[in-house]
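Trainee: Next comes the sequence, and after it the predicted model I'd like to discuss.
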Amino acid sequence: MRTLATFAGFALIGAMIFTIVSFSVTPAPEPAAAAKPYTETLQERLKRLPGDYRGWAELASQYVDQARITGDPSYYAKAEGALDTAAKLRAGDDAVLAGQAALAAGRHEFSDAVRLAQRALDANPYSAAAYGVLADAKTQLGDLRGAERAVAKMLDLRPGVAAFARASYAAELRGDVDGARKYLEYAHKDAWLPADVAYARYYLGELALHSGDLATANDWYTKALQAYPAYTPALAGQAKAAALGGRLTEALGIYERVVERLPLPQYLIEQGETQLKAGQQPDWTLLKAQRRLFESAGVRDHLTWAEFESDHGDPQQAVKHARAEYDRNSNPVAADALAWSLYKAGQPEEALPYAKKATSTGWRNPLLSYHRAKIEQALGRSMRIDPGFDPSLSALARFS
């Protein structure tokens, strides 16, 4: 599932550059002597103008985005520090509140994110950024109608890559694949930053992948990397397409590059499952280290560990994590995680209501459909399983 972190910022921020353009007010004798644009980092600007509370809020947003880009959760602490400074300068400002909401969402504190985003909108009803965070957080909390209303407001206020991407996901969750593709195509046409182009192409690839069209998916991933070679999700997409297509050696070679760049838990689990498929024994040491790192940074991600434990560890621990996730964020993916954990723990009857909830929105998610079918079969009911679905590579079927 696309998490809120996916939408924390659509352009990959590299050097955090703040560009200022200045023009000469008198004619220059020679063109070579004409004034040129110059750049100033945001940090340098804040040293010069320490009272710029919106600058501090922007810096915090960039730190939240860096946590997503690099997989380094220590950026959340930096974001918190920048937001504390901004709040001291101008408590109640909508940009500061929206930044606090984005940080809460990045740490998977989605109820807090909703509360803070709503406060930002109370301060400024025209804040498209706040509506974006509100949409993401409500999606994670399972309030899909509330999320769609927030997306609609964002589309009205600021149609563009960020709004189109959210509209695509809302359509996807209700089973409207054509609508999801249409909005991603809008995002693709609107994008001009290389990272935004790569983002749109990557998710067009994801739609194709989960529809079973591996060739089209790989083509989109390749085009995403052509637009922005550093876009790691597209590289991981190529690895998924290779693994699902049976090209395991190729997939493992790509996964080595992926986890060297960005050792996120999702990628490490995908790599491990591909190794198992290839007859190799995965080493989960780095995955467990990443788990401790995220926990120490205040990121509560019970969902990832519920999914991992149910497929590769202790089903009872999976149930514990899944219940904790579902109690906080009762979305379709959390419902599926709880259903599958209960099934793997030998409780299919208790699992079924959650499996039904997970598949109730119309979302055409092959993994959720497989889990429900297995649970129904365990209860003696006939339900078709897609013969093309490979349960040994379940992590690769999860929507990112």
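Mentor: Looks like it arrived, so ask away.
Trainee: contacts, neighbours, all on C-alpha from now
Mentor: Noted.
Trainee: quick one, helices of the stretch 151-300 of the chain?
Mentor: Along the stretch 151-300 of the chain, counting by DSSP state H, counting those that start in this stretch, helices occupy 161-173, 177-190, 194-209, 214-227, 232-244, 248-261, 265-277, 285-296.
Trainee: right, and the ones you listed - which one's nearest Lys138?
Mentor: If you check each of those against Lys138 by Cα to Cα, helix 161-173 wins as the nearest, at 11.1 Å.
Trainee: what's next to that closest one, contact-wise?
Mentor: Residues from elsewhere that reach helix 161-173 (Cα atoms under 8 Å, 6 or more residues apart in numbering): 2, 7, 9-10, 132, 135-136, 144, 147-148, 151-152, 154-155, 177, 179-184, 186-188, 190-191, 196, 200, 361-364.
Trainee: Over to stretch 101-121?
Mentor: Here stretch 101-121 makes contact (Cα under 8 Å, 6+ apart) with 4-5, 8, 61, 64, 76, 79-80, 92-98, 100, 127, 130-131, 133-134, 137-138, 140-141, 298-301, 329.
Trainee: Work out the gap between that stretch and the centre of the chain.
Mentor: Computed by Cα atoms, centre = their mean, to the nearest Å, the chain-centroid distance of stretch 101-121 equals 15 Å.
Trainee: Then stretch 151-169?
Mentor: Distance, centroid of stretch 151-169 to centroid of chain: 16 Å (Cα atoms, centre = their mean).
Trainee: From the opening residue of that stretch to its closing one, how far?
Mentor: Stretch 151-169 has its terminal residues 10 Å apart, counting by Cα to Cα, to the nearest Å.
Trainee: Same check on stretch 306-322?
Mentor: Stretch 306-322 has its terminal residues 5 Å apart, counting by Cα to Cα.
Trainee: let's bring in a second one:
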Amino acid sequence: MKTIKTLSTLLFTALLMLSCNQKSNKIIAQKDYNKYLEIKDNKSRDFAQGEINFWQKKYDKAPNQTSYLSLIASNYSKLFENTGNIKYLYKVEELLLQVNKEYHYQGVGSIRSLGRNYISQHRFKEALVLANKALAIGEGMKETQKLLFDVNMELGNYTDAEKNLKYLNDSRDFDYLIRVSKWNDHLGDLKTAISLMEKARDIAEINDNNSLKIWTYSNLGDLNGHAGNIQTSYDYYLKTLAVEPNNSYALKGIAWIAFSHEKDTKEANRIIDNISKRHHTPDFYLLKAQIAEYENDFLSKKTNLNDYFTMLNTINYGAMYNKYNTLIYADDKNTASKALEIAKIEIDHRPTPDSYDLLAWSYYNLGDSKKALAIEEEYVVGKSFEPKLNYHLATIYKANNLNEKVTPIKKELLKSTFELGPNLEKKIINL
């Protein structure tokens, strides 16, 4: 009897400890963010629309005042950020083309603005042409170097990007800090990337600049998530929402924590469904498809992917979703050849390690593991520290019987399961 009682006590204690650990492991709480899901108004959107109406009336009365068009364009950019509606991004382009035409492409500010618009559209080579045009004019060189850094990073011109960064070198400058943070993230040094973003955050807070606070808080949410600091990531997303209650990016970050960290698919879907009512973009269907796959609900996964492609076919997003399309098509043997076609287009648009990885992954899924390996070794190995790319690399190594190279990558990937998500976590364990 004593033995049975002792075993019962031990079992109860173990279950209690397990229960406590599970509770302590939970991070998100509805009471923290429900108020942001239930917001009916959108002050940032309404303010931007009010500014557009104000400056449009002034321009209508004085159509020779080209500077008014730039102000209208700036507020359409804010509408795009706030709603995700691509028509606003195209409206910005239309206005900036008019501005630059009237300035005979001699105003560096409007040239750079159009360049940034092209970056948002994933028209990186055109953005680089504009950045170099601004550089040749020679005014506002630091601002042009910032644009050049951003474009060169997108194009994989890392040597040039590093030169742009050295030109900017000023540890007291917010724009320099966020870029050198991005550079260190690219190098795989997350600790330094976070530290530099925290310095940028301090500048934003000292100056009480809300737009810069939103930028740093949301980026610190991302960076800390990648580093496995999930609680800190969550706290920064909440700080973002405290400044901008309609920030869909932060809410999406919380939805990812609900899904990837807590495996609470119901809550993740609830958050996504609420965000997409006011910020409707195709990527929400992809997240819901991932969640459905985790639940083994393949009918729901198919429905969400169909809705995703329907939206892309209905609305012109240009090359903005090429990466996602390649990965979706590559994972199905029946559409892997289509993935290969898009991957080649992506390499033409932006010859980065990421784009070459898409090409290698497409060849792997078409059954050509040798060609996939050759591409990875020439264009990806040692050039990127992205976990998704490393998962592809490990899979391709395994297909080529290079198991000794798989083991160290697998070890690192197991540290990145939050970033990669539950579906890939299962696949990593089986590597």
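Mentor: Arrived safely. Quick caveat: nothing in here was measured; it's all calculated off a predicted structure.
Trainee: TM-score for these two?
Mentor: Overlay of the two chains. TM-score (TM-score structural alignment, normalised by the length of the first structure): 0.81; 362 aligned residues with a Cα RMSD of 2.9 Å.
Trainee: Mean neighbour count and distance to Arg45 of the first structure added to the helices of the stretch 151-300 of the first structure, as JSON lines?
Mentor: Output for the helices of the stretch 151-300 of the first structure, formatted as JSON lines (neighbours: other Cα atoms under 10 Å; distance: least, Cα to Cα, whole Å):
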{"stretch": "helix 161-173", "mean neighbour count": "25", "distance to Arg45 of the first structure": "26"}
{"stretch": "helix 177-190", "mean neighbour count": "20", "distance to Arg45 of the first structure": "30"}
{"stretch": "helix 194-209", "mean neighbour count": "25", "distance to Arg45 of the first structure": "25"}
{"stretch": "helix 214-227", "mean neighbour count": "21", "distance to Arg45 of the first structure": "30"}
{"stretch": "helix 232-244", "mean neighbour count": "25", "distance to Arg45 of the first structure": "30"}
{"stretch": "helix 248-261", "mean neighbour count": "18", "distance to Arg45 of the first structure": "30"}
{"stretch": "helix 265-277", "mean neighbour count": "22", "distance to Arg45 of the first structure": "35"}
{"stretch": "helix 285-296", "mean neighbour count": "15", "distance to Arg45 of the first structure": "30"}
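Trainee: between the ones you listed, which one is nearest to Leu342 of the first structure?
Mentor: Nearest to Leu342 of the first structure among these is helix 265-277 (20.6 Å), distances taken as Cα to Cα.
Trainee: Report the mean deviation for that closest one after fitting onto the second structure.
Mentor: Following the fit onto the second structure, the mean deviation recorded for helix 265-277 of the first structure is 1.6 Å by mean Cα distance after the TM-score superposition for the first structure.
Trainee: What residues in the second structure pair up with that helix?
Mentor: Aligned using TM-score structural alignment, helix 265-277 of the first structure spans residues 282-294 in the second structure.
Trainee: Contacts for that stretch, please.
Mentor: 259, 265, 269, 272, 276, 298, 300-302, 304-305, 307-308, 311-312, 422-423.
Trainee: Could you dump the helices of the stretch 151-300 of the first structure into JSON lines with distance to Gly51 of the first structure added?
Mentor: As requested, the helices of the stretch 151-300 of the first structure are exported to JSON lines (distance: least, Cα to Cα, whole Å):
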{"stretch": "helix 161-173", "distance to Gly51 of the first structure": "29"}
{"stretch": "helix 177-190", "distance to Gly51 of the first structure": "34"}
{"stretch": "helix 194-209", "distance to Gly51 of the first structure": "31"}
{"stretch": "helix 214-227", "distance to Gly51 of the first structure": "37"}
{"stretch": "helix 232-244", "distance to Gly51 of the first structure": "36"}
{"stretch": "helix 248-261", "distance to Gly51 of the first structure": "36"}
{"stretch": "helix 265-277", "distance to Gly51 of the first structure": "38"}
{"stretch": "helix 285-296", "distance to Gly51 of the first structure": "31"}
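Trainee: Indicate which one of the ones you listed is closest to Gln43 of the first structure.
Mentor: When the helices of the stretch 151-300 of the first structure are compared by Cα to Cα, helix 194-209 sits nearest Gln43 of the first structure, at 22.4 Å.
Trainee: In terms of secondary structure, what does the closest one contact?
Mentor: Under the contact definition 3 or more Cα pairs under 8 Å, 6 or more residues apart in numbering; DSSP states H and E, helix 194-209 of the first structure sits against helix 177-190, helix 214-227, helix 232-244.
Trainee: how about CSV for those helices, with distance to Arg323 of the first structure added?
Mentor: Putting these into CSV (distance: least, Cα to Cα, whole Å) gives the following:
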stretch, distance to Arg323 of the first structure
helix 177-190, 30
helix 214-227, 34
helix 232-244, 29
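Trainee: Can you say which of those helices is nearest to Pro315 of the first structure?
Mentor: Nearest of these to Pro315 of the first structure, taken as Cα to Cα: helix 232-244 at 25.4 Å.
Trainee: In the second structure, which residues correspond to that closest one?
Mentor: Matched against the second structure by TM-score structural alignment, helix 232-244 of the first structure falls on residues 248-260.
Trainee: Same check on stretch 172-184 of the first structure?
Mentor: Per TM-score structural alignment, the counterpart of stretch 172-184 of the first structure in the second structure is residues 185-197.
Trainee: With stretch 328-343 of the first structure instead?
Mentor: Here stretch 328-343 of the first structure aligns to the second structure at residues 349-364, judged by TM-score structural alignment.
Trainee: mind checking which helix or strand Arg119 of the first structure is in?
Mentor: Arg119 of the first structure belongs to helix 110-123 when assigned by DSSP states H and E.
Trainee: Quick check: that helix compared with the second structure, mean distance?
Mentor: Aligned to the second structure and superposed, helix 110-123 of the first structure gives a mean residue distance of 1.1 Å (mean Cα distance after the TM-score superposition for the first structure).
Trainee: helices or strands up against the following helix or strand past that helix?
Mentor: Counting by DSSP H and E, the next helix or strand C-terminal to helix 110-123 of the first structure is helix 128-140. With contacts taken as 3+ Cα pairs under 8 Å, 6+ apart, helix 128-140 of the first structure sits against helix 94-106, helix 110-123, helix 144-157, helix 161-173.
Trainee: can you list contacts of the match of stretch 328-343 of the first structure?
Mentor: Residues outside stretch 349-364 of the second structure that contact it (Cα under 8 Å, 6+ apart): 122-125, 154-156, 323, 326-327, 330, 336-337, 339-340, 343-344, 346-347, 369, 371-373, 375-376, 379-380, 383-384, 389, 392, 396.
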